[in-house]
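S.K.: Okay, predicted coordinates and the sequence, questions at the end:
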Amino acid sequence: MEGQAGIQPQINLNRRASVWKRLKRDKWLYILLLPGLLYFLVFKYAPMWGVLLAFKDYQPFIGFWKSEWVGVEHFRVFFQNPDFFMLLRNTLVLTLYNLLFFFPAPIILALLLNEIHRSFFKKTVQTMIYVPHFISMVIVASMSYVFLTTEGGAVNEMLYTLTGSKVDFLASPDWFRPLIILQTIWKECGWGTIIFLAALAGVDVEQYEAAVVDGASRWRQIWHITLPAIRSTIIILLILRMGTILDNGFEQIYLMMNALNREVAEVFDTYVYALGITQGAFSYSTAVGLFKSVIGVTMVLGTNWLAKKFGQSGLY
């Protein structure tokens, strides 16, 4: 027993020496890590104390510490609010549309680009589809207005010429969600292919050569070689996507929303803005934001658990 008691401190000393040895050996890598670490500490972790506002009746004039603690009162009011289920429905429907239509779009586009063997043409197409990512959402909304407005919009003028009638795309509740998804696909689909193209670059070429020898068609090669090779990347991105299940992009929704489509357009992000900024309900809006964060963490952990349950690699 005395020998074992003496061995444990020695093991701890050896571990500490090993850690310091690695730190000394890779010191420049850790120095390069510092800017990113400081960014997350200052802009991500330090502001987290602000979630305490959700449990206070915050009054700006008397300060944070003197404001009264109200516990979960704001959450109770929020869940009993008649708008809660409307907000939840609108948010989840948009999220479902994004998962069904936007999430697969970069994968399909990356597979198509991977089939292009002419380098110049491939790079040209990539450049063209990357450009929309750098365009402000304000510009995208303005372009949508110019093309779709009933007062001289190019699309409506074409419809009027062909059918003799116009469609009010911008004010119609039925067209709001399709427009949001189309805007998202046009703007972000090309940029989303970068990760998948990087994953495709690591696929062993010999597997394709063996498949050709066996008589496999291009579709069979994609199904049995390409997709399995990037499956882990798809799953990890899906898990991360589930973390933002209640985030639909405030700027885009706010710019496309109006009084006529508000019933299907109002989501948690715009609701928080309306209450927290325009009406000064800081504590209540913080409670709504905290609710979103808790749901996001839960979805990430649940999706990661399911992925590992089915034998796939997860985040941890």
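M.R.: Looks like it arrived, so ask away. Computed from a predicted structure; not experimentally measured.

S.K.: alpha carbons only for contacts and neighbour counts from here, please
M.R.: Noted.

S.K.: quick one, what contacts the residue lying closest to Trp69 once chain neighbours are set aside?
M.R.: By the measure of CA to CA, 6 or more residues apart in numbering, the closest residue to Trp69 outside its immediate chain neighbours is Lys56, 4.3 Å from it. In this structure, Lys56 makes contact with 67-71, 283, judged by CA atoms under 8 Å, 6 or more residues apart in numbering.

S.K.: Surely Gln207 is in a strand?
M.R.: No - judged by DSSP: H, G, I helix; E, B strand; the rest coil, Gln207 forms no part of a strand; its state is helix.

S.K.: how close does it sit to Asn156?
M.R.: Relative to Asn156, Gln207 is positioned 50 Å away (criterion: CA to CA, to the nearest Å).

S.K.: and if you look at Pro60?
M.R.: Counting by CA to CA, the gap between Pro60 and Asn156 amounts to 49 Å.

S.K.: If you count surrounding residues, which of these two has more?
M.R.: When neighbours are counted by other CA atoms under 10 Å, Asn156 comes out ahead of the other of Pro60 and Asn156, with 22 against 11.

S.K.: Could you find the closest non-adjacent residue to the more buried one?
M.R.: Spatial nearest neighbour of Asn156, excluding adjacent residues (CA to CA, 6+ apart): Lys166 at 5.4 Å.

S.K.: so how far is Ala46 from Leu38?
M.R.: The span separating Leu38 from Ala46 equals 10 Å under the rule CA to CA.

S.K.: returning to that earlier point: the residue nearest to Asn156 touches Leu159, doesn't it?
M.R.: Yes - with contact defined as CA atoms under 8 Å, Lys166 and Leu159 form a contacting pair (6.1 Å).

S.K.: between these two, which one's more packed in?
M.R.: For Lys166 and Leu159, the more surrounded residue by other CA under 10 Å is Lys166, and the numbers stand at 19 against 14.

S.K.: give the contact list for that one.
M.R.: The contact partners of Lys166, taken as CA under 8 Å, 6+ apart, are 150, 156-157, 159-160.

S.K.: Got another one to weigh against that:
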Amino acid sequence: MNKSFGRRLGRDLKYNTALYVMIIPVIVWYFIFVYKPLFGTIMAFFDYSPVRGYEKSTWVGLEYFVTYLGGRNFPKHLRNTLVHSACTLFIGFPSAVVLALLLNEVRVKWFKKTIQTLTYLPHFVSLVVCMQLVKQFCMTDTGLFNDIIVMFGGERSSLLQNPSLYMPIYVLSGIWKEIGWSTIIYLAALSAVDEQLYEAARLDGAGRLKQAIHVTLPGIMPTLVIRFIMNVGTIMAVGYEKSLLLYNDSVMEVADIISTYMYRMGIGGQIKMYGLSAAVDLFNALVNVMLVILANKLSRKLTENSLW
């Protein structure tokens, strides 16, 4: 069997040499930026200092895990992280699906392409620039949102310093930036749905809504399930970049998440606690792996679709 595999691999390399050469940079990138950093997870078990290195750093075992998980800030960080993730998952995820379904129904090509371009564009703009625009829109004196509020008889206020408004701004800004890009995979899946199924549904008297429910959604269900499982795997790893760019002392109680705490402990604070930061990151990763496994099992049982 090994010889047979070797011969097949040799023939494949011979006839697809260009493809294998093209994939080499990807493999190198993954090794340098994904797999090699995994060895750094042992930092979570050391009182690590770049000056001392691993050999001279003190072994602390699970001390940092116990310190953080038993600390007074952990419940707040966990709650905020889950709220951020739940809002992003259960509002942002369906938003992209709905937009894809709506775009799929548009028959005027120039209008469809215009909407796609406008929704795709924010994805290609730096997150720093996008969040700076959001902050400008939310400014008290010159912000667009406050101008609209005043237009309808309201009063100006510091929107980003209001804890009750921080989460809506966080979620909506994320949807605005990524909704267009997220629709690409759904539009590709929609294009693969058999047109004969739509014709059969129309013959049975189904309108657009019933066609979407009974034909379109089942047709793209495998794609939806896979995307959902992958999103579940990031519940604990909410990106700290956007939070760092938006939050301030006034909203810290609702905006401070596990990832931002990890950043402050690692490289963002005056006191560098690399071991503690690595321990928090490892905790996040382990929880995310368990969530992916659980979501995959539930999906396989409920929908017969899964990642593996």
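M.R.: Received it, and whenever you're ready, just let me know what you need. Predicted model, so just to flag it, every value in this text is computed and none were measured.

S.K.: thinking again about what came up before, specify which member of the contacts of Lys166 of structure 1 is nearest to Leu315 of structure 1.
M.R.: When these are compared for distance to Leu315 of structure 1, the smallest value, 46.7 Å, is given by Asn156; criterion: CA to CA.

S.K.: how many other residues sit next to the counterpart of Gln132 of structure 2 in structure 1?
M.R.: The criterion is TM-score structural alignment: under it, Gln132 of structure 2 has Ser142 as its aligned partner in structure 1. Other residues near Ser142 of structure 1 come to 14 when the count uses other CA under 10 Å.

S.K.: so where does the alignment partner in structure 2 of Val288 of structure 1 fall, helix or strand?
M.R.: When the two structures are superposed using TM-score structural alignment, Val288 of structure 1 falls opposite Val280 in structure 2. Assigned by DSSP states H and E, Val280 of structure 2 belongs to helix 274-303.

S.K.: next one: that helix to chain centre, how far?
M.R.: Centroid displacement of helix 274-303 of structure 2 relative to its chain, using CA atoms, centre = their mean, to the nearest Å, is 14 Å.

S.K.: Ok, stretch 277-284 of structure 1 next?
M.R.: 25 Å.

S.K.: Check stretch 69-79 of structure 1 too.
M.R.: Once both centres are worked out by CA atoms, centre = their mean, stretch 69-79 of structure 1 turns out to sit 28 Å from its chain's centre.

S.K.: What span of structure 2 is the longest strand anywhere in structure 1 aligned with?
M.R.: When every strand of structure 1 is counted residue by residue (DSSP state E), the longest turns out to be strand 63-69. Aligned by TM-score structural alignment, strand 63-69 of structure 1 falls on residues 53-59 of structure 2.

S.K.: Repeat that for stretch 206-223 of structure 1.
M.R.: Structural correspondence for stretch 206-223 of structure 1: residues 196-213 of structure 2, per TM-score structural alignment.

S.K.: what's in contact with that stretch?
M.R.: The contact list for stretch 196-213 of structure 2 (CA under 8 Å, 6+ apart) reads 101, 215.

S.K.: same thing with stretch 120-128 of structure 2?
M.R.: Contacts with stretch 120-128 of structure 2, where a contact means CA under 8 Å, 6+ apart, come from 130, 176-181, 242, 245.

S.K.: In the stretch 101-250 of structure 1, what residue spans correspond to helices?
M.R.: Secondary structure of the stretch 101-250 of structure 1 by DSSP state H, counting those that start in this stretch: the helices cover 104-114, 119-130, 137-148, 154-163, 173-200, 205-213, 218-221, 227-229, 231-242, 250-256.

S.K.: Figure out which of the ones you listed is closest to Val19 of structure 1.
M.R.: Between Val19 of structure 1 and the helices of the stretch 101-250 of structure 1, the tightest spacing by CA to CA is seen for helix 231-242, at 29.8 Å.

S.K.: ok, average deviation of the closest one from structure 2?
M.R.: After superposition onto structure 2, the mean distance of helix 231-242 of structure 1 to its aligned counterpart is 0.6 Å, using mean CA distance after the TM-score superposition for structure 1.

S.K.: between that helix and helix 282-309, how big is the angle?
M.R.: Here helix 231-242 of structure 1 points in a direction 160 degrees away from that of helix 282-309 (axes from the mean of the first three to the mean of the last three CA atoms, to 10 degrees).

S.K.: separation between the counterpart of Pro106 of structure 1 in structure 2 and Tyr20 of structure 2?
M.R.: Pro106 of structure 1 maps onto Ala96 in structure 2 when the alignment is built from TM-score structural alignment. Applying CA to CA, the value for Ala96 of structure 2 to Tyr20 of structure 2 is 34 Å.

S.K.: More neighbours: which of those two?
M.R.: In this view Ala96 of structure 2 and Tyr20 are compared by other CA under 10 Å, and Ala96 has more residues nearby, 21 against 13.

S.K.: Alignment lookup: Leu298 of structure 2 to structure 1.
M.R.: In structure 1, Leu298 of structure 2 lines up with Leu306, judged by TM-score structural alignment.

S.K.: how deep is its match tucked in, by neighbour count?
M.R.: Using other CA under 10 Å, Leu306 of structure 1 has 14 neighbouring residues.

S.K.: again, but for Gly92 of structure 2
M.R.: The burial metric for Gly92 of structure 2, expressed as a neighbour count using other CA under 10 Å, is 20.

S.K.: circling back to that earlier point, just give me the neighbour total for the match of Val288 of structure 1.
M.R.: With other CA under 10 Å as criterion, Val280 of structure 2 counts 22.

S.K.: What sits closest to it if chain neighbours are left out?
M.R.: Going by CA to CA, 6+ apart, Val280 of structure 2 has Met262 as its nearest residue, at 6.3 Å.

S.K.: quick one: that neighbour and Asp281 touch, right?
M.R.: Yes - counting by CA under 8 Å, Met262 of structure 2 touches Asp281, with 7.0 Å between them.

S.K.: gap between Asn80 of structure 2 and Ala188 of structure 2?
M.R.: As defined by CA to CA, Asn80 of structure 2 lies at a distance of 34 Å from Ala188 of structure 2.

S.K.: just to revisit the earlier point, now do the shared contacts for Leu38 and Ala46 of structure 1.
M.R.: Jointly contacting Leu38 of structure 1 and Ala46 under the rule CA under 8 Å, 6+ apart is no residue at all.

S.K.: before we move on, back to that, across to structure 2, which of the contacts of Lys56 of structure 1 hold up?
M.R.: Under the criterion both residues aligned by TM-score structural alignment, their matches' CA atoms under 8 Å, those that remain in contact after alignment to structure 2 are 67-71, 283.
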